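Q: sequence-free structure coming up:
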C-alpha cells in the first residue's frame, strides 16, 4: 500500500511540473508586447527538467534496492546533477526576470543570483578537492544544492515574477495578480523543496506537489493574458482591413466626385473673371458679390483638390530626399502665416530617406498648419527630426489647447474637424497618415487638454539615412 501511495505522489509531482512546461511551450508569444514573454522559455526548461528529475527519483525510490552497490555511487551523483540542472533552469528564469525589472531592483536581483552561483560553485569545488566522495559527502552536497539552488532560485524567481505582477497591476492589467500569486507559489515551493528535508515527514512530497499545483493553476490564469493579446491583435488587423476597404471605396468615390466638381468650378471661376472685367469701377456692390462668390468657389476647389490628393494612388518612384530641405521648403511656403508663431526646427542637414519630396512637404505643411491653428499668438511650436538604428522620426509639438480622448480617437477620420465651419476640411491628418503609410511609416498622436499636442511619425528604413559616415 505504501509503495502504491508513493508511486502516485511522485507520479503527480512530476506531472505537475511537466504541465508547467507544456503551459508555457504551447503558448504563442510571437506577437506579444509583454516584457516577460522572452523569459518564459527558462520556466518551461525548469518544468520539464524538474519533472524528469522527480520521475527518475521515483524509480530510485521504488527500485533502489535492486541497484548494485558498485553502481550506487554513480547513481547518487547522477541524481545530484539532475537536481542541480533542474534548479539551474529556475535560476536562469530568475536572472531574466531581473533583467526586465527597473534599474535598482534589477541590479540587486542579478547580484543575488550571481552570489548564489558563486557560493554553489565554491561548495562544489570544496567537495571535489576533498578527495573522498562517499555517501556522507553526497548527502552534504545534496543539502547545499537544495539550500542554495532550490530555495535560492525559487525565492529569486518568486520575487521577480511577483514584482512583475505588481507592475502589471499598477498599469491596470487585471492578470497582474495572477503573476504575483505565481511568485508566491514559487516561494512556498522553494521553502518546501529547499529547506524542508523529504525525510522529516511522509507528507512533505504531498505539500510540495500542492505548492507546485498552485503554481500551475496561477500560471495558467496569468498566461491567459497572451491569449487576450492575440485576440486584440487579430481584432485590430480585422478592423484595419475593414477600414482599408472602406477608405478605398471612399477614395474611388471622392476621386470621381472631385473630378466632376473641378470642371464646373474652373468654368465658374473663368466666368467670374470675365464678368469682373466688364463691370464698371463704380459697381462696388456687384464687385463685393463677385468676391464672395469667388471665395466660395475657391473654397470648394480647395476641398476637391484635397480629396484628390487623398484618393489618388500615387505610384511615383521614390528618390533620395534630404529632410532638412523638406522642412525648409514647408516653412517657406507657410511664410505668410508662420511669422505669427515661434517655430523651432531641428533637423540634421545630412539626414535623408527614400521618398517623394512633394508628398513629404505636404505632410509637414499640414502638421505645421494644424499646430498653428491650435496655438495662441506667439505660441511655441517645435519641429524635430532625428534618426535611430533603422528608423527616422519626425515630431511636431505645440503648446495649444490640446485634445480630449474622444477627439483623439477621431482625429484621423475623414472630414472630422473641430474647427469652425468653413475653416477646416477634416482631411489634413488623414492625408498625413496616408503619406506616412506610403513611406513605410506610422503616425501616433499624444495630446491632453490644456497641455498641447504631439504628433510623432516613425519611418522604418531599409538602407542608410545619412549621406556620409559622420556620426551626427
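A: Looks like it arrived, so ask away. In this text the structure is predicted, and so the values were computed from the model without any measurement.
Q: make it CA atoms for all contacts and neighbour counts henceforth
A: Will do.
Q: quick one: contacts for the nearest residue to residue 28 once chain neighbours are set aside?
A: Leaving out its chain neighbours, the residue that sits closest to residue 28 by Cα to Cα, 6 or more residues apart in numbering is residue 226, at 7.5 Å. Residues counted as contacts of residue 226 (Cα atoms under 8 Å, 6 or more residues apart in numbering) are 27, 28, 29, 32.
Q: Tell me the spacing between residue 226 and residue 276.
A: Distance, residue 226 to residue 276, using Cα to Cα, to the nearest Å: 69 Å.
Q: Likewise for residue 353?
A: Counting by Cα to Cα - residue 353 and residue 276 are separated by 48 Å.
Q: Pick out whichever of those two has more residues nearby.
A: Between residue 353 and residue 276, counted using other Cα atoms under 10 Å, residue 353 has the larger neighbour count: 24 against 16.
Q: Following element in sequence after the helix or strand containing residue 111, please.
A: For residue 111, the element it lies in under DSSP states H and E is helix 103-130. Per DSSP H and E, helix 103-130 leads on to helix 135-144 as the next helix or strand towards the C-terminus.
Q: ok now that following helix, how far from the chain's centre?
A: Relative to its parent chain, helix 135-144 has a centroid offset of 47 Å by Cα atoms, centre = their mean, to the nearest Å.
Q: what distance separates the helix or strand residue 58 falls within from the centre of its chain?
A: Using DSSP H and E, residue 58 sits within helix 40-63. How far helix 40-63 lies from its chain's middle: 34 Å, per Cα atoms, centre = their mean.
Q: Next, the buried residues of that helix.
A: 40-55, 57-58, 60 (16 or more other Cα atoms under 10 Å).
Q: rewinding a little: which one among the contacts of residue 226 gets closest to residue 310?
A: Here the nearest of the contacts of residue 226 to residue 310, counting by Cα to Cα, is residue 32; it sits at 33.3 Å.
Q: Can you give me the neighbour number for that closest one?
A: 17.
Q: Helices of the stretch 201-350 of the chain, start to end?
A: Per DSSP state H, counting those that start in this stretch, the stretch 201-350 of the chain carries helices over the ranges 204-222, 224-278, 284-311, 323-333, 335-338.
Q: Give me the helices and strands touching the first one, please.
A: Packing partners of helix 204-222 (3 or more Cα pairs under 8 Å, 6 or more residues apart in numbering; DSSP states H and E): helix 2-25, helix 176-190.
Q: just checking, which of these sits deepest inside the structure?
A: Most buried of the helices and strands packed on helix 204-222, by mean neighbour count (mean count of other Cα atoms under 10 Å): helix 176-190, with a mean of 25.
Q: Structure two is appended below for comparative analysis:
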C-alpha cells in the first residue's frame, strides 16, 4: 500500500511540474506588454526539468529493487544532474524577476551568487575527493537542495509577491495570484531544501501539495493575460471609433477652414486699402489695427483646424527621451525662468517617432502645466520603463481638473480657457495614438498629472 501511494505521489508530483511548464508554454504571450513575460520561459523550463527529475525518482522506486549497484549509480548520477539543471532554471527565473522589480541591491545579489556558486563547487570537489561515489551522490543532492533549491525558490517567491504589489492597480484578480504563487514557491523551497526526504511519506506529499499550489496559483495568475488581451481588443475598437470621429471632425474642420480663409484674406486686403484714407489723428488707425489682430487670430485658428485635419506620422527615428524633453524645455526656457523643474528620468529610454510632432506634444503639455502652476511655479517630470512602455509623467501644481474635464480634455474643441480653441490636447492625443502610445490625465494632491506612454524602442 505504501509503495502504491509513493508511486502515485511521485506521478502527481511530476505531473504538477510538467503542467506548470505546459501552462506557460501554451500561452500566446507575443503581444503582451507585461514585463513578467520575459521571465516566464525560465519558470517553464524549471517545470519541465523538475518533472523529469521527479519521474526519475518514480522510475528508481519502481524498478530499482531489481537492479545492481552500477545501475543505481548511473541512474542516481543522471537524477543529480536533472536536479541541478532544474534548480538552475529556477535560479534563472529568480534572477529575471529581480531585474523586473528593479531591486536596488541587485548588484550585491550578483556578488553573492558568484560566492555561492564558488562555495558549492568547492564543497562538491571536496566531497568527491573524500567520499565514494555511492556516498557522494546523496551528499551532492543535499547540497543542491540547500543551495539551489531553497535559495532560488525563496527569492523567486519574494520577487513574485513584490511584482504582485506592483500590479495592484490592475483590476483583474490575476495580479494578486502572482503573490499567492510566490508564497507557494517559498513553501516549496522550504519543503525541498530543508526537510529531508527520508523523514517519511509525508515529505513527498508536502512537496507535491506545494507543487499543486504553485500550479493552481500560476494558472489563475496567468489569466491576467486574457484580461490584457481583452483590454487590447477594446482599446483597438475604441481607437477605431475615435479615429472615425476625428476623421469626420477633421474633414469638416478642413472644409470650414478653407471656406473661411478666403474671406479673411480679402478682409485683410480691404484693411490695407482702407488704411491710407484714415485720419491719423483720430482713433481710426488704432481700431483698424484691432480689426487686423482679430482677423489674424481667425487665420491662426484656421491654420490650427487644417493642422488638426492633416496631422500625419512620417519620418520616424529613434529618439532619446531625455534629449527630446530637454529640447522642449529649451523652447520654453523663457517661461520657465522663475520655475523649479524637478526631473527624474530613468537613463537610456528611447522611443521611435517623428521628432517634430513629439516635440510639439511635449511643448503643448508643458505649456499647459506652466499655465496651471503660475502661483506655485513648480513642475515635476519623471520617466520610467514599465511593462515594455516608456512612461513619462508631467505634474503641475495647479487646480487640477474636474472629472468631466479629465474625461473630455482630449476631445476636439473642449477647453477651459476662453482664448483657446481646445485642439491642443486633442492633437497631442492623436499624435501619441499614431505612435502607438496613449495620453491620460489624473489629479494628484498638488494638481494635475499628465501621463504620456510610448512603446519602448529597442534597436535591432
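A: Right, received. Where do you want to start? Note that this is a predicted model, so its numbers are computed, not measured.
Q: Among the helices of the stretch 201-350 of structure 1, which comes closest to residue 410 of structure 1?
A: Per Cα to Cα, nearest to residue 410 of structure 1 of the helices of the stretch 201-350 of structure 1: helix 224-278, 13.1 Å.
Q: That closest one to helix 284-311, inter-axis angle?
A: Counting by axes from the mean of the first three to the mean of the last three Cα atoms, to 10 degrees, helix 224-278 of structure 1 lies at 150 degrees to helix 284-311.
Q: Now helix 224-278 of structure 1 on structure 2. Mean distance?
A: Compared with structure 2 after the fit, helix 224-278 of structure 1 shows a mean deviation of 2.9 Å (mean Cα distance after the TM-score superposition for structure 1).
Q: How is the closest residue to residue 189 of structure 2 other than its chain neighbours assigned, secondary-structure-wise?
A: With Cα to Cα, 6+ apart as the criterion, residue 189 of structure 2 has its nearest non-adjacent residue at 4.4 Å, and that residue is residue 150. Counting by DSSP: H, G, I helix; E, B strand; the rest coil, the backbone at residue 150 of structure 2 sits in helix.
Q: And for the one 10 residues further on?
A: Here residue 160 of structure 2 takes the helix state, with states given by three-state DSSP.
Q: What residues does it make contact with?
A: 97, 178, 179, 181, 182.
Q: any idea how far the nearest residue to it once chain neighbours are set aside is from residue 155 of structure 2?
A: The shortest distance from residue 160 of structure 2 to any non-neighbouring residue, by Cα to Cα, 6+ apart, is to residue 182 (5.0 Å). As for residue 182 of structure 2, its distance to residue 155 of structure 2 is 9 Å (criterion: Cα to Cα).
Q: Any figure for the gap between residue 56 of structure 1 and residue 194 of structure 1?
A: Per Cα to Cα, residue 56 of structure 1 is found 18 Å from residue 194 of structure 1.
Q: on that earlier part again, contacting residues for the residue nearest to residue 189 of structure 2?
A: By Cα under 8 Å, 6+ apart, the contact list for residue 150 of structure 2 reads 186, 189, 190, 192, 193, 194.
Q: Correct me if wrong: the last one contacts residue 147.
A: No - counting by Cα atoms under 8 Å, residue 147 is not a contact partner of residue 194 of structure 2; they are 10.0 Å apart.
Q: neighbour-wise, which of these two wins?
A: residue 147 (17 against 14).
Q: And the more buried one, what's its match in structure 1?
A: Superposed on structure 1 with TM-score structural alignment, residue 147 of structure 2 falls opposite residue 148.
Q: Can you tell me what residue 415 of structure 2 aligns to in structure 1?
A: Alignment note (TM-score structural alignment): residue 415 of structure 2 maps to residue 417 of structure 1.
Q: so who does that match touch?
A: For residue 417 of structure 1, the contacting residues are 411, 424, 425, 426, by Cα under 8 Å, 6+ apart.
Q: neighbours of the second one, just the number please.
A: The reference is to residue 424 of structure 1. 16.
Q: helix, strand or coil for it?
A: Quick answer, by three-state DSSP: residue 424 of structure 1 is coil.
Q: Excluding covalently adjacent residues, which one is nearest to it?
A: Leaving aside its sequence neighbours, residue 424 of structure 1 sits nearest to residue 417 (Cα to Cα, 6+ apart; 6.3 Å).
Q: so which strand or helix has the residue nearest to residue 156 of structure 2 when sequence neighbours are not counted?
A: In space, and not counting its chain neighbours, residue 156 of structure 2 is closest to residue 94: 4.4 Å by Cα to Cα, 6+ apart. Assigned by DSSP H and E, residue 94 of structure 2 falls within helix 69-100.
Q: from the chain's centre, how far out does that helix sit?
A: Helix 69-100 of structure 2 sits 31 Å away from the centroid of its parent chain (Cα atoms, centre = their mean).
Q: mean shift between that helix and structure 1?
A: Mean for helix 69-100 of structure 2 is 2.2 Å (mean Cα distance after the TM-score superposition for structure 1).
Q: Please name every helix or strand in contact with that helix.
A: Using 3+ Cα pairs under 8 Å, 6+ apart, the elements in contact with helix 69-100 of structure 2 are helix 40-63, helix 133-144, helix 151-166.
Q: Pipe the ones you listed into CSV and attach distance to residue 393 of structure 2 per row.
A: Shown next, in CSV, are those (distance: least, Cα to Cα, whole Å):
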stretch, distance to residue 393 of structure 2
helix 40-63, 29
helix 133-144, 46
helix 151-166, 17
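Q: Minimum distance to residue 301 of structure 2: which of the ones you listed has it?
A: helix 151-166 (44.3 Å).
Q: Counting neighbours, which bits of that closest one end up buried?
A: 151-164.
Q: What of stretch 410-425 of structure 2?
A: For stretch 410-425 of structure 2, a neighbour-count test (16+ other Cα under 10 Å) marks 410, 411, 412, 414, 415, 422, 423, 424, 425 as buried.
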